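Participant: Okay, sequence plus prediction incoming.
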Amino acid sequence: MEKPLTERELYGLYLGLLLRKRRDEMGYTQAELEEKAQLARTTISKIERNDRIPESYTLSKIAIALGISVDHLNEEVWENVRKHKDSNSSQLVHQYSDLDYRGD
């Protein structure tokens, strides 16, 4: 049996998924978003894959580049974490249709 994901792991996973969804909706590649947010190469990729949870400064630069607020993004991430925990699921669903994402 798989070890349940920690709340931090869930946060990172849903953050990455929601950022990728928004980036795709905006029609940006990872490289384009990094350029618009003035971030180092591979930063977006690491965040989207949950290899890195960004600090608030980095997250705010990404949110600004995507035209969303950090507060709104965090609300949506935490809503998905709550839903995940309430469902007692041991696996993360990687389908956009299952995400609670309303956009800004």
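Facilitator: That came through fine. Nothing here was measured: the structure is a model prediction, and the numbers come from that model.

Participant: For the rest of this, base every contact and every neighbour count on C-alpha atoms.
Facilitator: Noted.

Participant: Which strands or helices does the longest helix seen in the chain pack on?
Facilitator: Identified as the longest helix of the chain according to DSSP state H is helix 7-26. On a contact count with 3 or more Cα pairs under 8 Å, 6 or more residues apart in numbering; DSSP states H and E, helix 7-26 meets helix 43-48, helix 56-66, helix 70-86.

Participant: ok, structure two:
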Amino acid sequence: MNGERLREARRRAGLNQTELGRRVGLSQSMIGAIERNERSPSPETAQAIADALGIVLDSLADNARHLPDSPDALLENRYTAEGLRELASDRVLAASLDIQPSEWRALRSLVLPTPVTKDGYIALLITIRLVTGGRGTPPRDPTESP
């Protein structure tokens, strides 16, 4: 579990360390130690923390590479957000968007403050492509100045 991601998610949820600890049965000092990466929670406690914050456990991981990277893997994972699940189950749309494994991982790794619809995930995908220079970036006219 990445302590910095935990701290960010806790703050987004509007909780202090004491309140989060109370919700999951840990002391404030233990929550602080996890956030400083001095201690690691058990798998059960990590899931309880994610549940208390209303987020998926994968979003607190150190490395997003282990995240589900295919529609089937997303559908099999019970923690996949509903909007992303809907996108993954729409095989025709997912194929037409040609969503790559790295893009599925990126979408799955997002920690969002509110639930997002399938259309919202499509907008996020387009944004990811624009920001990273992926296929969503329109080709530049070579006659234009930069």
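Facilitator: Great, that's in hand. The shown structure was predicted, so the numbers you read here are calculated from the model rather than taken from an experiment.

Participant: who wins for proximity to Tyr14 of the first structure among the helices and strands packed on helix 7-26 of the first structure?
Facilitator: Each of those has some distance to Tyr14 of the first structure by Cα to Cα; the shortest is helix 70-86, at 5.7 Å.

Participant: Leaving aside the residues adjacent along the chain, what's closest to the residue of the second structure sitting at the aligned position of Gly16 of the first structure?
Facilitator: Residue correspondence to the second structure (TM-score structural alignment): Gly16 of the first structure is matched to Gly3. Take Gly3 of the second structure and drop its neighbours on the chain: the residue closest to it by Cα to Cα, 6 or more residues apart in numbering is Glu35, 3.6 Å away.

Participant: I'd say that neighbour and Glu8 touch.
Facilitator: No - in this structure Glu35 of the second structure lies outside contact range of Glu8 using Cα atoms under 8 Å: 9.4 Å.

Participant: which of the helices and strands packed on helix 7-26 of the first structure is buried the deepest?
Facilitator: helix 43-48 (a mean of 19; mean count of other Cα atoms under 10 Å).

Participant: Which residue range of the first structure does the longest helix that the second structure contains align onto?
Facilitator: Using DSSP H, we find that the single longest helix of the second structure is helix 118-132. Mapping helix 118-132 of the second structure onto the first structure (TM-score structural alignment) gives no aligned residues.

Participant: Dump the helices and strands packed on helix 7-26 of the first structure to JSON lines, plus distance to Arg8 of the first structure.
Facilitator: Listed next are those as JSON lines, based on distance: least, Cα to Cα, whole Å:
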{"stretch": "helix 43-48", "distance to Arg8 of the first structure": "13"}
{"stretch": "helix 56-66", "distance to Arg8 of the first structure": "15"}
{"stretch": "helix 70-86", "distance to Arg8 of the first structure": "9"}
